[in-house]
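Visitor: The sequence isn't on hand, but the structure is:
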């Protein structure tokens, strides 16, 4: 069975976008609103028709993640993206541990459903919604022995609002990693077929810019 490289790359872009935004807010205190909203909304998409439906129906919503794939997998700039790659690998590892915990998955599903009503009322990126998502992450995924250590400016990371955003984005990254595995993504691809993935990311970016 042939791989659907478009689906694999889009879902992986979701993971990279989460990692990139975590890195950005931890070091600068700033996030691009649309890129964040795409990821947070993906948490509430439980029965998508296809991969891109997870991300609002447009590859343009994953532009940050697609660029990060190219910078990390296709160029020699990967060393400057060391924290981002570490977060990506960590999110994939957490997802693998989570998929074996049906009890935890059920809790997450129930609480996401509850939080979705909150998101409909306030908006997906409202501080109350982000706090709820952060709580879900803290009380479930964050209880694993393996935890992602976020590096950044302590003056930002000690702020409750930013800490909640970081946890919500990590949560969204695990969700994207789940979809990535569902469409055929593997860790070996990032080593042995990274050029193929980067080429697909470049193709998607060219298509986005052609439509702009």
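Guide: Great, that's in hand. Worth saying up front: this structure is predicted, and the values here are computed from it rather than measured. Numbering: from 1, shown residues only.
Visitor: Going by C-alpha atoms from here, please, whenever you check contacts or count neighbours.
Guide: Noted.
Visitor: who's in contact with the most centrally placed residue in the chain?
Guide: With distances taken as C-alpha atoms, centre = their mean, the residue of the chain nearest its centroid is residue 173 (2.7 Å). If you count contacts by C-alpha atoms under 8 Å, 6 or more residues apart in numbering, residue 173 has them with 14-19, 39, 88, 91.
Visitor: take the one below as the second:
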């Protein structure tokens, strides 16, 4: 069956957007709020009508992720570019571990469903919700290993609020990686279909 590279590229951009947000947090303690909201909101899309619907139905919501993906696909793999590639691959590896553990998948679904009750009282970007999402990552995803090593400013990374945002963002990256597998993504494409992914990402960015 022919692969839908549009959907695969969008899902990959969801992964790389999470990777870039983690990098921003780890180095600066700040992040792009719109991209962050898109990533967090993707965790609530349990039965989306399309791949794009997971990310709010607008290609521009993934602009940061698409630009990061172009960087990863073109990467000379030094410095910050290597960091983004490492986060992206690590999220893909962790998703495979999650997918192989049906109990963890079920628990993840249940915990995300419970968030709906909290969202009646708290905003998506509130400390309470971010803390809940971070807790889901720590309890359900992180134990599956391997641990994603986040590098940046040690002083910034010691801040509990930054730590919670990093974990919530990694959970969103896992969500995108699950979607990426569902629409036909595979790590072999990074080696053998790189030009197709690159061209598709360039075409979508041109629309944003």
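Guide: Thanks, I have the structure now. The model shown is predicted, which means the values in this text are computed figures rather than measured ones.
Visitor: Mind checking which of the contacts of residue 173 of the first structure are in helices?
Guide: Counted as lying in helices by DSSP state H, out of those, are 14-19, 39, 88, 91.
Visitor: any idea which element the equivalent of residue 125 of the first structure over in the second structure lies in?
Guide: Aligned by TM-score structural alignment, residue 125 of the first structure pairs with residue 125 of the second structure. Taking DSSP states H and E as the definition, residue 125 of the second structure sits outside all helices and strands.
Visitor: how about the helices in the first structure?
Guide: 5-28, 33-42, 63-69, 82-98, 102-122, 127-139, 154-157, 160-182, 187-192, 194-211.
Visitor: Distance to residue 148 of the first structure added to those, as JSON lines?
Guide: Listed next are these as JSON lines, based on distance: least, C-alpha to C-alpha, whole Å:
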{"stretch": "helix 5-28", "distance to residue 148 of the first structure": "11"}
{"stretch": "helix 33-42", "distance to residue 148 of the first structure": "18"}
{"stretch": "helix 63-69", "distance to residue 148 of the first structure": "19"}
{"stretch": "helix 82-98", "distance to residue 148 of the first structure": "6"}
{"stretch": "helix 102-122", "distance to residue 148 of the first structure": "18"}
{"stretch": "helix 127-139", "distance to residue 148 of the first structure": "12"}
{"stretch": "helix 154-157", "distance to residue 148 of the first structure": "14"}
{"stretch": "helix 160-182", "distance to residue 148 of the first structure": "9"}
{"stretch": "helix 187-192", "distance to residue 148 of the first structure": "17"}
{"stretch": "helix 194-211", "distance to residue 148 of the first structure": "23"}
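Visitor: Of the ones you listed, which is nearest residue 54 of the first structure?
Guide: Residue 54 of the first structure sits nearest to helix 33-42 of all those, at 5.2 Å, using C-alpha to C-alpha.
Visitor: Show me which residues of the closest one are buried.
Guide: Going by neighbour count (16 or more other C-alpha atoms under 10 Å), the buried part of helix 33-42 of the first structure is 35-42.
Visitor: how far off helix 160-182 does that helix point, in degrees?
Guide: 60 degrees (axes from the mean of the first three to the mean of the last three C-alpha atoms, to 10 degrees).
Visitor: counting contacts, what elements does helix 33-42 of the first structure pack onto?
Guide: Here helix 33-42 of the first structure touches helix 5-28, helix 160-182, going by 3 or more C-alpha pairs under 8 Å, 6 or more residues apart in numbering; DSSP states H and E.
Visitor: once aligned to the second structure, how far is that helix on average?
Guide: Following superposition, helix 33-42 of the first structure is found to deviate from the second structure by 0.3 Å on average (mean C-alpha distance after the TM-score superposition for the first structure).
Visitor: Let me know which of the helices of the first structure is the nearest to residue 50 of the first structure.
Guide: Nearest to residue 50 of the first structure, of those and by C-alpha to C-alpha, is helix 5-28 at 8.4 Å.
Visitor: May I see the buried residues of the closest one?
Guide: 5-27.
Visitor: circling back to that earlier point, JSON lines for the contacts of residue 173 of the first structure, including distance to residue 132 of the first structure?
Guide: Output for the contacts of residue 173 of the first structure, formatted as JSON lines (distance: C-alpha to C-alpha, whole Å):
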{"residue": "14", "distance to residue 132 of the first structure": "21"}
{"residue": "15", "distance to residue 132 of the first structure": "21"}
{"residue": "16", "distance to residue 132 of the first structure": "23"}
{"residue": "17", "distance to residue 132 of the first structure": "21"}
{"residue": "18", "distance to residue 132 of the first structure": "18"}
{"residue": "19", "distance to residue 132 of the first structure": "20"}
{"residue": "39", "distance to residue 132 of the first structure": "15"}
{"residue": "88", "distance to residue 132 of the first structure": "23"}
{"residue": "91", "distance to residue 132 of the first structure": "20"}
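Visitor: quick one: which of the residues you listed is nearest to residue 77 of the first structure?
Guide: Looking across those and measuring by C-alpha to C-alpha, the closest to residue 77 of the first structure is residue 16, at 15.0 Å.
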